[in-house]
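Trainee: show me the folded form of this:
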Amino acid sequence: MKIISTNIGERKEVDWKGTLVTTGIFKYSVERSVFLDLEDVKGDVICNRVDHGGILQAVYGYSLKHYEYWKSVYPNLDFEMGIFGENLTIDDLDETKIYQGDTFKVGETILEATKPRNPCLKLGVRFNDMKIVKKFWNTTFCGVYFKVLQTGLVRSGDEFVQIKSCPENPTIADLYLAERIVKGI
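Mentor: From the prediction side, this is the model:
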């Protein structure tokens, strides 16, 4: 696997049907290295620290392969890297094959897979369609949150190399499906 794009976003206020929504989901590709710190990606704005960022959700990775599916669902949308709010767009990140606790070396960093990303209102705002939230739940294309075990710089083109596997743990997709059941979705 390798990083296709590193993405960061700024604080943005969006008028969503009469309600002002403050979000950092509008992330865009940058042509420079980004620093993965213990609780976030330096230079990337996180507006909701309850549901994003922190030790277990410091970095969000999403698979470029999933983009093809979403392009078929939203053929008129301009799909820029980072549209799902991911910090790292990775060529082939498969949630059904990544176990909680799996560890990866990328650039100067070491990352540990911790949990799936649950879709929220902000994804609907980004897509200008709240139906994306349910559609997102109905796939296993949730992406992966990572804990940063070793901080450092990463950039597009860096190899994403697995250095530890934890097959005794549930996959990220298993955790996502279990969360869907708990939420009654």
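
Trainee: contacts and neighbour counts: CA atoms only from here.
Mentor: Noted.

Trainee: stretch 154-167: how far from the chain's middle?
Mentor: Averaged C-alpha coordinates place stretch 154-167 at 15 Å from its chain's average position (CA atoms, centre = their mean, to the nearest Å).

Trainee: next: stretch 151-168.
Mentor: Distance, stretch centre to chain centre, for stretch 151-168: 15 Å (CA atoms, centre = their mean).

Trainee: ok, residues contacting it?
Mentor: 1-6, 31-38, 90, 99-110 (CA atoms under 8 Å, 6 or more residues apart in numbering).

Trainee: out of the residues you listed, list just those in strands.
Mentor: 3-6, 34-36, 90, 103-106, 109-110 (DSSP state E).

Trainee: also this sequence, please, to line up against the first:
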Amino acid sequence: MTTVNQIHLTVSEMNVGGIVAIGSTRSPTGIFKRATAGPWLITNDGLVDDHQGDRKNHGGPEKAIHQYPADSYATWRSEYPSMSSILDEGSAFGENLCLPLMTEENVCVGDIYRLGGVVLQISQGRQPCWKLNLKFDRPDMAWLVQKTGRTGWYYRVIKSGSIEVGSVMELVERPHPDWTIARLNTVIASCSLARDDLSEIAALSLLSESWRSLARRRLQSRVVESWSKRLGQNPQN
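Mentor: Now for the predicted structure:
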């Protein structure tokens, strides 16, 4: 596990996107993001000038900033060379922030980071949706992201402010070192009904309410929710 003083990374770019229509249904999406010049203003809802097409499931205070591991790009290229052209465009997964060294295995729910004049806190992992299938032109892309656990994660904004090129991402507090995003992903994406794990997740006060509610529903119903609508297929069945 990475310790508090080991995460100290410089930010060189951030990605924002407008709303475009995607697929045969012409559904609105903000997944097509591009690097923009700093400085960048961050509010409780995320990056100014960044947009989400589906505000019910994307964006908002608990999903203000999306980060994706830069190291995962090389892994995707190695496993699926045909994806290289899309990966080379940058922000392939619709992320705002992409940094090396930080991965699902070494960041945790509730981690607090200082980045320039902004303070961020990890709120949850990402549950991929079918719009990734369209962007990558693969009917199973959202499922692959979920299956591999290479999902990235979201931040809530503790302190609004501005970020400039050269601002440093620094971990300042880790209240839940046992609950990495990787561990959360494993429980949520594995059809798990393990009572101990789900009870712990439901009690994580710094985890987003939507994920805590998901854990409570599994505990109460003893049934794993269907993923077919979100992923565009239902690989669990």
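
Trainee: and the TM-score between these chains?
Mentor: TM-score for the superposed pair, counting by TM-score structural alignment, normalised by the length of the first structure: 0.90. Supporting figures: 183 aligned residues with a CA RMSD of 1.7 Å.

Trainee: just the buried residues from the contacts of stretch 151-168 of the first structure, in PyMOL please.
Mentor: Remark: buried members of those, expressed as a PyMOL selection using 16 or more other CA atoms under 10 Å:
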select buried, resi 2+3+4+5+6+34+35+36+37+38+90+99+100+101+102+103+104+105+106+107+109+110
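
Trainee: what residue in the second structure is paired with L38 of the first structure?
Mentor: In the second structure, the residue paired with L38 of the first structure according to TM-score structural alignment is N44.

Trainee: got a list of what its match touches?
Mentor: 60-61, 64, 156-160 are the contacts of N44 of the second structure under CA under 8 Å, 6+ apart.

Trainee: and the two most separated of those residues?
Mentor: Spanning the widest gap among the contacts of N44 of the second structure are G60 and K159, at 14.9 Å by CA to CA.

Trainee: quick one, helices of the first structure?
Mentor: Assigned by DSSP state H, the first structure shows helices spanning 64-73, 121-127, 131-137, 172-183.

Trainee: any idea how far V16 of the second structure is from E104 of the second structure?
Mentor: Counting by CA to CA, to the nearest Å, the gap from E104 of the second structure to V16 of the second structure is 22 Å.

Trainee: try I158 of the second structure
Mentor: Per CA to CA, I158 of the second structure is found 20 Å from V16 of the second structure.

Trainee: tell me which of these two has more neighbours.
Mentor: Neighbour tally, I158 of the second structure and V16, criterion other CA atoms under 10 Å: the higher count belongs to V16, 23 against 16.

Trainee: touching, that one and W40? I think so.
Mentor: No: using CA atoms under 8 Å, V16 of the second structure is not in contact with W40, being 9.9 Å away.

Trainee: for the spatially most central residue of the second structure, which residues are in contact?
Mentor: Centroid check for the second structure by CA atoms, centre = their mean gives W153 as the closest residue, at 2.7 Å. For W153 of the second structure, the contacting residues are 66-68, 104, 122-126, 181, taking CA under 8 Å, 6+ apart as the criterion.

Trainee: and the furthest pair within the residues you listed?
Mentor: Spatially, the most separated pair among those is Y68 and S123, at 14.1 Å (CA to CA).

Trainee: trace the residue nearest to the centre of the second structure over to the first structure, please.
Mentor: Aligned partner of W153 of the second structure by TM-score structural alignment: V144.
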